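Asks: Quick one: sequence and predicted model below, then my questions.
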Amino acid sequence: MAKVQSLNISREKGVKKTPVDSVELITDFGIKDDAHAGKWHRQVSLLATESIQKMKDKGLNVDSGDFAENITTEGADLLSLAVGDTVMVGGVELTISQLGKLCHHRCAVYYAAGDCVMPREGIFGVVRNDGKVKVGDEFTITRKEGLSVCVITLSDKGSKGERVDETGPAVAKMLNDRLKVCFTRNEVMADEQKELEDALKYMCDLQKFDLVVTNGSTGVSPRDIAPDATLNVIERRLPGFEEAMRMKSFEKTNRALISRAVVGVRGKTLIINVPGSPKGAVENLDVVVDAIPHCIEKLQGSQADCAQ
């Protein structure tokens, strides 16, 4: 039986979390009075007691909450979860939004043991409805229905907060309207090729998103790097997608000829480059959106007949 073994919160970041008997969860925000709650994709963190035991076996005197997790679980196979899966606990639905984490600063646990389990085995989720969770509550896991999607906006100004990203939300809305999407993650980055290559590898290899859509940086300006980064990480190219998008855009403007947008696959993830304007991005996706689910199904091993 999977259940909540401990609940832990802290009012400030960077301090040890305190065990509590119950917590109040707020839709699309997180746990009330916890410093890590907010309008982002890591609203609630989970870690299994089985993972903590691995650190105890290394000789560390650690317990629930010492890894800054909000919910410590017992009897649940958290390591089998995928982005988009659902955890239901105490009547509250959490959609898994991130697997593990990148630690930019080593914690006390790492320095004591030379290792830390949270970056590999911690799980994060977003809150779908208000509710209260208590220690001892049982929880269930439901596998995802639909596609997990990551939308990456490439904008030097946007990454500095000097411009509001309108294209990322437009892309996300279009995909949610036209496809069955279980979770969407939005990121804004500068036009830096190495950073984008690293992000694409991370989203495909570690987070295992079904679909990654980049917008912007597809032309011939010195800072236009999306196609170059994409070509460096994909394993197979899908020129049919690219040709269809450019051909349709060319019906409206000859500037479509300047686009170097690339579409390809890495592992079991489909990567699509689209233009940086909201209108252009949506128009490009409109051409190929109906082919996306079947493409991903085949990419992930479906044996279904391709014939209509």
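Replies: Received, thanks.

Asks: hey, let's count contacts and neighbours off CA atoms from now on
Replies: Will do.

Asks: Could you pull up the residues touching residue 187?
Replies: By C-alpha atoms under 8 Å, 6 or more residues apart in numbering, the contact list for residue 187 reads 150-153.

Asks: again with residue 215
Replies: By C-alpha under 8 Å, 6+ apart, residue 215 lies in contact with 151-154, 167-168, 273-276, 281.

Asks: what's in contact with stretch 62-75?
Replies: Identification of contacts with stretch 62-75 by C-alpha under 8 Å, 6+ apart yields 1-9, 16-19, 44-50, 52, 55-56, 109, 118, 122.

Asks: ok, residue 50 to residue 20 distance?
Replies: Residue 50 is 20 Å from residue 20, where distance means C-alpha to C-alpha, to the nearest Å.

Asks: Comparing those two, which shows the higher neighbour count?
Replies: Using other C-alpha atoms under 10 Å, the more surrounded residue of residue 50 and residue 20 is residue 50, with 16 against 13.

Asks: Next one: that one from residue 125, what distance?
Replies: 19 Å.

Asks: Same check on residue 65?
Replies: 17 Å.

Asks: When these two are compared, which one has more neighbours?
Replies: Comparing residue 65 with residue 125 by other C-alpha under 10 Å, the one with more neighbours is residue 125, at 26 against 22.

Asks: Not counting residues beside it along the chain, what's closest to the more buried one?
Replies: residue 96 (4.2 Å; C-alpha to C-alpha, 6 or more residues apart in numbering).

Asks: same thing with residue 26?
Replies: Per C-alpha to C-alpha, 6+ apart, closest to residue 26 is residue 130, 4.7 Å.

Asks: what about the strands in the stretch 51-200 of the chain?
Replies: Here the stretch 51-200 of the chain has its strands, by DSSP state E, counting those that start in this stretch, at 71-74, 86-89, 92-99, 123-127, 131-134, 139-142, 147-154, 181-189.

Asks: Comparison target below:
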Amino acid sequence: MTSPHVLAVSRDTTHRFSKVPEPSIHLIAGIGVLGDAHAGTLVQHRYAARKDPNQPNLRQVHLIGAELFDEARERGFEVGPGDLGENVTTAGIDLISLPTGTLLDLGGPVVRLTGLRNPCVLINRFSPGLLKVVLARADGTPLGRAVPDEPRDDRPAPQVIRKAGVMSVVERGGEVVPGAAITVTLPDGPHVAMEPV
């Protein structure tokens, strides 16, 4: 396996599904990506902000492993950096298996993982059928529709595998560039698996 590194960086000033690849992005501690629509101390995700605009922004920086793009390509989908709305595309690291609170040093700037991205129907609007690549039942069976991240009525939330990346907050700011080595620092135990945020 290749050493963990930043493959690409992206941002967008407006709330569109995809982000634009850039030569570099600048992270600001406690805020997010300079010039990105999701930057801020309070939640910027449109759906979450409608529910409660005063909750903290746990989605300042979105990261996706490029290995997901390979999996999508094998299943007939063409996806590249920024297409799924991520700010940082990584390689050589299994992001979704890391515990909550993991620190990722992105070549100087540091982010702390807060949770999983919960894939939504917008993924299928971007590329019909792609949701089956990023969302599966715990046994690996692909799901073609979004699922709630909380129980509804008396039914428990289904156990699913979410592969659409992870969310984080910026602990130390600075410039992130493609090719930067990623250093992983796990939190003190016991480790807690990430949940959707």
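Replies: Nice, I can see it. These numbers come from a predicted model, not from an experiment.

Asks: before we move on, back to that, what sits against the residue nearest to residue 125 of the first structure?
Replies: Shown in contact with residue 96 of the first structure (C-alpha under 8 Å, 6+ apart): 81-87, 123-126.

Asks: who wins for neighbours among these?
Replies: Counting neighbours by other C-alpha under 10 Å, residue 126 comes out on top of these with 28 neighbours.

Asks: Now do the same for that residue: its match in the second structure.
Replies: Under the alignment (TM-score structural alignment), residue 126 of the first structure pairs with residue 169 of the second structure.

Asks: Quick one: map residue 178 of the second structure onto the first structure.
Replies: Aligned by TM-score structural alignment, residue 178 of the second structure pairs with residue 135 of the first structure.

Asks: about what we covered before: closest one of the contacts of residue 96 of the first structure to residue 61 of the first structure?
Replies: Proximity of the contacts of residue 96 of the first structure to residue 61 of the first structure (C-alpha to C-alpha) peaks at residue 123, which lies at 22.0 Å.

Asks: surely the closest one meets residue 94?
Replies: No - applying C-alpha atoms under 8 Å as the test, residue 123 of the first structure and residue 94 come out as separate, 11.0 Å apart.

Asks: now the helices for the first structure?
Replies: Here the first structure has its helices, by DSSP state H, at 49-56, 108-113, 118-121, 156-159, 167-178, 193-201, 226-233, 239-250, 278-288, 292-299.

Asks: Give me the mean deviation of the second one from the second structure.
Replies: The one in question is helix 108-113 of the first structure. Comparing helix 108-113 of the first structure with its match in the second structure after superposition yields a mean distance of 3.5 Å (mean C-alpha distance after the TM-score superposition for the first structure).

Asks: Output the contacting helices and strands for that helix.
Replies: Helices and strands touching helix 108-113 of the first structure, by 3 or more C-alpha pairs under 8 Å, 6 or more residues apart in numbering; DSSP states H and E: there are none.

Asks: mind checking how far it is from the chain centre?
Replies: 27 Å (C-alpha atoms, centre = their mean, to the nearest Å).

Asks: got the helices of the first structure as JSON lines, with distance to residue 34 of the first structure columns?
Replies: Below are the helices of the first structure laid out as JSON lines (distance: least, C-alpha to C-alpha, whole Å):
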{"stretch": "helix 49-56", "distance to residue 34 of the first structure": "21"}
{"stretch": "helix 108-113", "distance to residue 34 of the first structure": "21"}
{"stretch": "helix 118-121", "distance to residue 34 of the first structure": "18"}
{"stretch": "helix 156-159", "distance to residue 34 of the first structure": "26"}
{"stretch": "helix 167-178", "distance to residue 34 of the first structure": "27"}
{"stretch": "helix 193-201", "distance to residue 34 of the first structure": "28"}
{"stretch": "helix 226-233", "distance to residue 34 of the first structure": "37"}
{"stretch": "helix 239-250", "distance to residue 34 of the first structure": "44"}
{"stretch": "helix 278-288", "distance to residue 34 of the first structure": "35"}
{"stretch": "helix 292-299", "distance to residue 34 of the first structure": "38"}
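
Asks: so which of the ones you listed is the most packed in?
Replies: Counting by mean count of other C-alpha atoms under 10 Å, helix 226-233 has the highest mean neighbour count of these, with a mean of 20.
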